[in-house]
Every structure is written in structure tokens, then in C-alpha cells.
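Visitor: Provided below are the primary sequence and the corresponding predicted coordinates.
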Amino acid sequence: MTSIDQAVLELPAATPASRPAASPAPIKTEPSVHGNLRRARRLPAIAVLLAGLFILALVVAAAAPQWLTPHDPLEGDFLAVLQPPGGEHLFGTDRLGRDVFARTVHGARYSLCIGLGSTAVSVFFGVLLGVVAGQRNRLLDESISRLLDVISSFPGVLLAMLVVIFLGQGMANIAIAVGIAGIPKFGRVVRAQTQVVRNADYVTHAFIYGRSRLQVFLRHVLPNVLVAVPVTATIYVGSTILATSGLSFLGLGPQPPTPEWGVMLAESRDVLRVAWWPGVFPGAAITLTVIAFTVLGNDLQRRFEGRSA
């Protein structure tokens, strides 16, 4: 045996404790995963903030449009017909020389009023029918459910057109027409919620403690049923504004020279080949309004259901 082999045999055996612990290899993807999660949580918050700011701007435009533009939306200038955006006219002018930005700002009042009015009609009658259908009367439940099925069997825009033709044109009539088309949406939601709340334990305990039907309904059933209505209504406002603009585009809503977004789109058809701005800006206002109310309504629904972003 050589001296080298003897030296190797005399070395102490390496115990598990004496062996250096192998350091785990760093996971390179972990920081990026956490970063993506943080960004994913941040994006909905930014979207909700932007949606809220845009809706706030719409409210200001509807309440005090003179704060945003000094121009008269009905005053035309034949020396400034179809001027492109820029300079004195931020969004340009239309075929009569009217300021497009001023008409878009003043149009927020008509679109919001009609949208909120039609939503109020849908909420009122939807809640009324849904609460009655959710009670224990089987005949009323079947009758109201079939009525909601008949209303929802028609396309919303077509039903609104029929109601407008029957009632006549005007802001109030178009709000009623669009509101009738939305009654089944709220009626079904409230009916299902009423049935859930009616069978809850706290309602049963209230009856055991001697509360009357009216007291139980007003103090326990109705407040818990109405909790989900604002969430659905917020999302529905955007749909009503879109439907209202469509009816106005077809000539069934407010009539020219009213600065309503649908009317502005209808008036821009004749000059769209030579001037894009009279139709693009009111169309963008409709699109952003629908997106803003949808984003805000979805966030309210997420918070109502207790889900994380």
C-alpha cells in the first residue's frame, strides 16, 4: 500500500453533519410571478379609478356644462363649417358650424337623464314584480314569471321601438320604452333573492318571535332583497344609454337640433366621408360611458360577492 492510499484511509469519514448543506437554487420565476400578481391586482383598481373619474366628469358635464365649454351647442357659424379639431374648436365643427365639443358636453345631460330614467323604470317595476312573485303564492309566481318571459322574448331594441311608436317620441317616452325592456332583468334577480331570503333562518325566527308578515317583510325581507339591486342597476345604466343612442340614431328619440349623442351620430352620416370628427367624438363618448358604468358595476358586484380582485 502506498503512502497516498494510507493517508486516504486515515482521513475521518464525513458525517452528514460535517457535509456542507447544499444551498437551494434560487427560483428565478418567483419574483416575476409576484410582480405579475401585484400588477394584476393593481390594474382593476386603476380601471375602477378611471371609470369613476369619467363618470364624475359626465355628472359635471350634465349639471354644469358651461364649466367645461363656453360655446353654445345650438349656435352655428357658417364661416367655420366642418373645421377640423384644434384651435378654437377642440373637437372641430359640424356641417352647420356648431362646436362638436360643446354639443358632446351638453349631450351628456340628455344621455344620462334618459339612461337613469329608464333604469329607474326597470328597477321600480322589476322590484315590484319580483317581490310579489317571490312570495308563497304559486298562482302569482307563475303569472308574473310568464309575463317576464313574454317581455324578454322580444329583443330589447325592438320592444323599445314598438313602445316608442305606440307612445310617441320624446325623452320621457324613450326612457319608458327602454325601461320596459329591462324589467325582466331586475324582476328575475329580485324574485330569486326574495325566495332565498324568505327561507332564511332569521326570517323564520322573526315569525317565531311573533312578528307579523308586514313587519317581517319590511324589516327583514325587503332590505336584504334590495341589496343586490344597485349592483345590477349600475351595470344596466350603460346598456340603457347605448339603447337610447341607438333609438335616437334611428330618429325615434330626441329630434335635431338637440345635442344628444345618438342625434349627433345620425347627423354625421352625410359628411362622414369628408369629416370624421362630427361622428367619432360622440361615438367615443357613448363607448367610454358604457365601459365606465360596466367597469364600476363589475367592481361593485365583486365587492358584494366578497371576491378578491
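Guide: Yes, it's here.

Visitor: drop to CA atoms for contacts and neighbour counts, all remaining ones
Guide: OK.

Visitor: just checking, Ala309 touches Pro44?
Guide: Yes. With contact defined as CA atoms under 8 Å, Ala309 reaches Pro44; the gap is 6.9 Å.

Visitor: Tell me the buried residues in the one helix or strand Pro278 maps to?
Guide: In the assignment (DSSP states H and E), Pro278 maps to helix 277-305. By 16 or more other CA atoms under 10 Å, the buried positions in helix 277-305 come out as 277-283, 285-286, 288-301.

Visitor: ok, back up a step: Ala309 and Pro44: which is more packed in?
Guide: Pro44 (15 against 12; other CA atoms under 10 Å).

Visitor: State the helix or strand in which that one lies.
Guide: Assigned by DSSP H and E, Pro44 belongs to helix 29-63.

Visitor: If you count contacts, what does that helix end up packed against?
Guide: If contacts are counted by 3 or more CA pairs under 8 Å, 6 or more residues apart in numbering; DSSP states H and E, helix 29-63 sits against helix 100-133, helix 277-305.

Visitor: which one of those lies closest to Pro84?
Guide: Nearest of the helices and strands packed on helix 29-63 to Pro84, taken as CA to CA: helix 277-305 at 7.2 Å.

Visitor: Distance of the closest residue to Leu50 other than its chain neighbours relative to Val121?
Guide: Nearest residue to Leu50 in three dimensions, chain neighbours excluded: Ala292, at 7.8 Å (CA to CA, 6 or more residues apart in numbering). For Ala292, the distance to Val121 equals 21 Å [CA to CA, to the nearest Å].

Visitor: Could you do Leu265 as well?
Guide: Distance from Leu265 to Val121, by CA to CA: 26 Å.

Visitor: quick one on the thing from earlier: buried set for the helix holding Pro44?
Guide: Ala47, Val48, Ala51, Gly52, Phe54, Ile55, Ala57, Leu58, Val60, Ala61, Ala62.

Visitor: Give me the nearest residue to the third one, chain neighbours excluded.
Guide: This means Ala51. Ala292 (4.4 Å).

Visitor: what's the answer for the first one, then?
Guide: Spatially, and ignoring its direct neighbours in sequence, Ala47 is nearest to Val295 (7.2 Å; CA to CA, 6+ apart).

Visitor: here's the one I want to compare it with:
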Amino acid sequence: MKEVISAKTVWQAPELQANAQRRGREFDVSQLFVYASGLVILFYVLCALAPQWVAPYEPTLMMTDKILSPPSSTHWFGTDYFGRDVFSLTVYGSRDSLFIGVASVLVGGLFGGALGAFSGYIGGIVDTILMRFIDIVMTIPGILLALAIAAALGPHLFNIILAVAISAIPGYARVMRGQIMSIKSRPFITASRSIGTPHRTIILRHVLPHSWSPLLVMATIGLGSSILIGSGLSFLGLGIIKEIPDWGALLSQGRGYLTVAWWICTFPGLAITLFVLSVNLIGDQLRDMLDPKTSRGR
């Protein structure tokens, strides 16, 4: 018997080793992308917090002798129709774009998470009414809902944040409600109720600490979606009206020059794409780390 097991082990050894090496390569590649995404996000944060350290020119500086200059060593992203450096505009525009994304995710996540937690924990007719209302709101596309709210409130920074946050609340509420309903039926919650533990204590000490991870993953991935929606509103003329445009406004300003100066809207668009891709990769990594089923599968 030992000889049979030994022979079988020897026969399977090359295959097992190859599988282990393949998993190691996949792990290394995925980790490399995650680290690169982290560096990209840190660079964007630096651009938003201290754009003067990154941008080579003032965003309002008009160099009339370099109007519509293509990308070069002095102007990496070229210049626009006013002679402004597009790279500097992109760097300074990241401040409002990232602020809209982060603020809307915080507002939407807090309100949506609280609504979903309340609905899932209370249950009954309250849960039914709230979830049917959420279902109705979710039938409206997020960008369309945000567009309607922004058009009604007017082009202002906080109105844009509110519009993007409201469009994201139903998704957060749904995720949090499902998580709460799964947790409140577990034995340790039932035991806490049986000994007379107040509902407030059960929610704060037992339910919420076990339910925040899916919301965190959704908020991380939702950051990219919020920036896309905010940029879309600015592109349509419902964003912030400022001397220094955000990414969506840069795209809108450059669309009329796409055939003669493609760089005006191409590089801000690439900036949005790179940020959303980086955030999604970080979100996928968080999901793999916080989801025990995924961890066991790996």
C-alpha cells in the first residue's frame, strides 16, 4: 500500500508543482496590478491635494503663441484653444472630480447603508414598504436619475454631489439589507436577544461589525462610478461652472476640437479611465480579501 501511494504521489508531483507555479504566477501578476493601481490612486490624491507640486504651469495661464500646440516635451498633453497647458488643467481638474466622487460615495454609502440596515433589521411591513420604494427607484438608470436631480437643483458643487449620492443610495441599501438579514438570523444574535440585550447594543456591537465589509467593497468600486456620473453631468453642462474645469468639463470643451486638436479631450478621458480602472482593481482585491468564500476558493 505504501508503495502504491508513493508511486501515485511521484506521478502527481510534476502536475502539482506546475499548478503551484501557475498559481504563484497568477498571484504575482494580480498583486503587481494592485500595487500599480495603488500608486496611481496615490498620484491622483497628490494631484487633488497639492496640484501646484505636479502641474508645470498655472491652469489659467494663456500662452497665446502656443494655441492648439500638440503634445511635446514642454507641454506633455499639448495646449487648448486658449493656449492653456492641458496637463495642468487635468491635474487641477482632478480636485473637483475626486471630491465629487468621494463625497457622493460617503453620503450615498452612509444614507443607503443606514436605510438598508434599518429595513433589514426591523423587517415586516416596514421592510416591505421601503424595499418596494427602493425597487421603484432602481428601475431608473443612475445617470438618468442624477441628471434629473442635477437639472432640477442647478449647476452647483453640492447639488452635483447630492444628485450622484441619491442615485447610488438604492444599491447601498440593497446590499446592506441583505447582509443584515443574513446576520440577524445567526445563533449569536438569537442568543443576545434571549438574554435581553437591547436592540441598540445588538446592532452596534454585533450586527454592524459583521456587515461592513460588502459595503466597503461596493463603496470602493462605486467611487469610480460616481466619478463617471459626475463627469457625465459636467460634460452635459450640468456640472460646476468654474474657471478651472473638472474632467467632465474638459471633455465637453475639447469635443468641438476633436478633429483638429484630439489631445484636448483625449488625455482627460484617459485620466478618468485610468482612475476608474485602478479603483476597480483595488475593489476586486478588497473583495477577495474580505470574502471568506473567495479566499477559500483561491
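Guide: Yes, it's here. Bear in mind that the values here come from a model prediction, so they are computed numbers and not experimental data.

Visitor: can you tell me which residues contact the equivalent of the residue nearest to Ala51 of the first structure over in the second structure?
Guide: Matched to the second structure by TM-score structural alignment, Ala292 of the first structure sits across from Ser278. For Ser278 of the second structure, the contact set (CA atoms under 8 Å, 6 or more residues apart in numbering) comprises Val34, Ser37, Gly38, Val40, Ile41.

Visitor: which position in the first structure aligns with the second one?
Guide: So that's Ser37 of the second structure. Aligned partner of Ser37 of the second structure by TM-score structural alignment: Ala51.

Visitor: before we move on, what about Ile140 of the second structure?
Guide: So, by TM-score structural alignment, Ile140 of the second structure is matched to Phe154.

Visitor: Give the burial count for the residue nearest to Ser245 of the first structure when sequence neighbours are not counted, as a bare number.
Guide: Excluding the flanking residues, the one nearest Ser245 of the first structure by CA to CA, 6+ apart is Gly262, at 4.1 Å. Neighbour count of Gly262 of the first structure, defined by other CA under 10 Å: 31.

Visitor: Map Gly262 of the first structure across to the second structure for me.
Guide: Match for Gly262 of the first structure (TM-score structural alignment): Gly248.

Visitor: mind listing what its match touches?
Guide: With CA under 8 Å, 6+ apart, Gly248 of the second structure has these contacts: Gly230, Ser231, Gly232, Leu233, Ser234, Phe235, Gly239, Pro268.

Visitor: just the helices in the stretch 51-200 of the second structure please.
Guide: 51-54, 86-122, 124-138, 142-153, 157-183, 187-194, 199-202 (DSSP state H, counting those that start in this stretch).

Visitor: Dump these into TSV; add mean neighbour count and distance to Pro14 of the second structure as well.
Guide: Shown next, in TSV, are those (neighbours: other CA atoms under 10 Å; distance: least, CA to CA, whole Å):
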stretch	mean neighbour count	distance to Pro14 of the second structure
helix 51-54	16	51
helix 86-122	23	48
helix 124-138	14	52
helix 142-153	18	51
helix 157-183	23	43
helix 187-194	12	45
helix 199-202	13	52
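
Visitor: Columns distance to Leu61 of the second structure on top of these, output as JSON lines?
Guide: Listed next are the helices of the stretch 51-200 of the second structure as JSON lines, based on distance: least, CA to CA, whole Å:
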{"stretch": "helix 51-54", "distance to Leu61 of the second structure": "13"}
{"stretch": "helix 86-122", "distance to Leu61 of the second structure": "10"}
{"stretch": "helix 124-138", "distance to Leu61 of the second structure": "44"}
{"stretch": "helix 142-153", "distance to Leu61 of the second structure": "31"}
{"stretch": "helix 157-183", "distance to Leu61 of the second structure": "24"}
{"stretch": "helix 187-194", "distance to Leu61 of the second structure": "62"}
{"stretch": "helix 199-202", "distance to Leu61 of the second structure": "56"}
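
Visitor: closest one to Arg23 of the second structure among those?
Guide: helix 157-183 (31.0 Å).

Visitor: Looking at the second structure, name the residue matched to Ser145 of the first structure.
Guide: In the second structure, Ser145 of the first structure lands on Met131 (TM-score structural alignment).

Visitor: Against Gly112 of the second structure, how distant is that match?
Guide: 12 Å.

Visitor: again, but for Cys47 of the second structure
Guide: In terms of CA to CA, Cys47 of the second structure sits 30 Å off from Gly112 of the second structure.

Visitor: Looking at the helices of the stretch 51-200 of the second structure, which is nearest to Thr64 of the second structure?
Guide: It is, among those and with distance given as CA to CA, helix 86-122, at 14.0 Å.

Visitor: in the superposition, what's the average offset of that closest one relative to the first structure?
Guide: Here helix 86-122 of the second structure, set against the first structure after superposition, deviates by a mean of 1.0 Å using mean CA distance after the TM-score superposition for the first structure.

Visitor: between that helix and helix 263-290, how many degrees?
Guide: For helix 86-122 of the second structure against helix 263-290, the angle by axes from the mean of the first three to the mean of the last three CA atoms, to 10 degrees is 40 degrees.

Visitor: Going by contacts, tell me the helices and strands next to helix 86-122 of the second structure.
Guide: helix 2-49, helix 51-54, helix 124-138, helix 157-183, helix 212-235, helix 247-254, helix 263-290.

Visitor: Can you tell me what Pro84 of the first structure aligns to in the second structure?
Guide: By TM-score structural alignment, Pro84 of the first structure lines up with Pro70.

Visitor: contacting residues around the residue nearest to that match when sequence neighbours are not counted?
Guide: Nearest residue to Pro70 of the second structure, sequence neighbours excluded (CA to CA, 6+ apart): Gly78, at 4.5 Å. For Gly78 of the second structure, the contact set (CA under 8 Å, 6+ apart) comprises Leu68, Ser69, Pro70, Pro71, Ser72, Asp85, Val86, Phe87, Trp263, Ile264.
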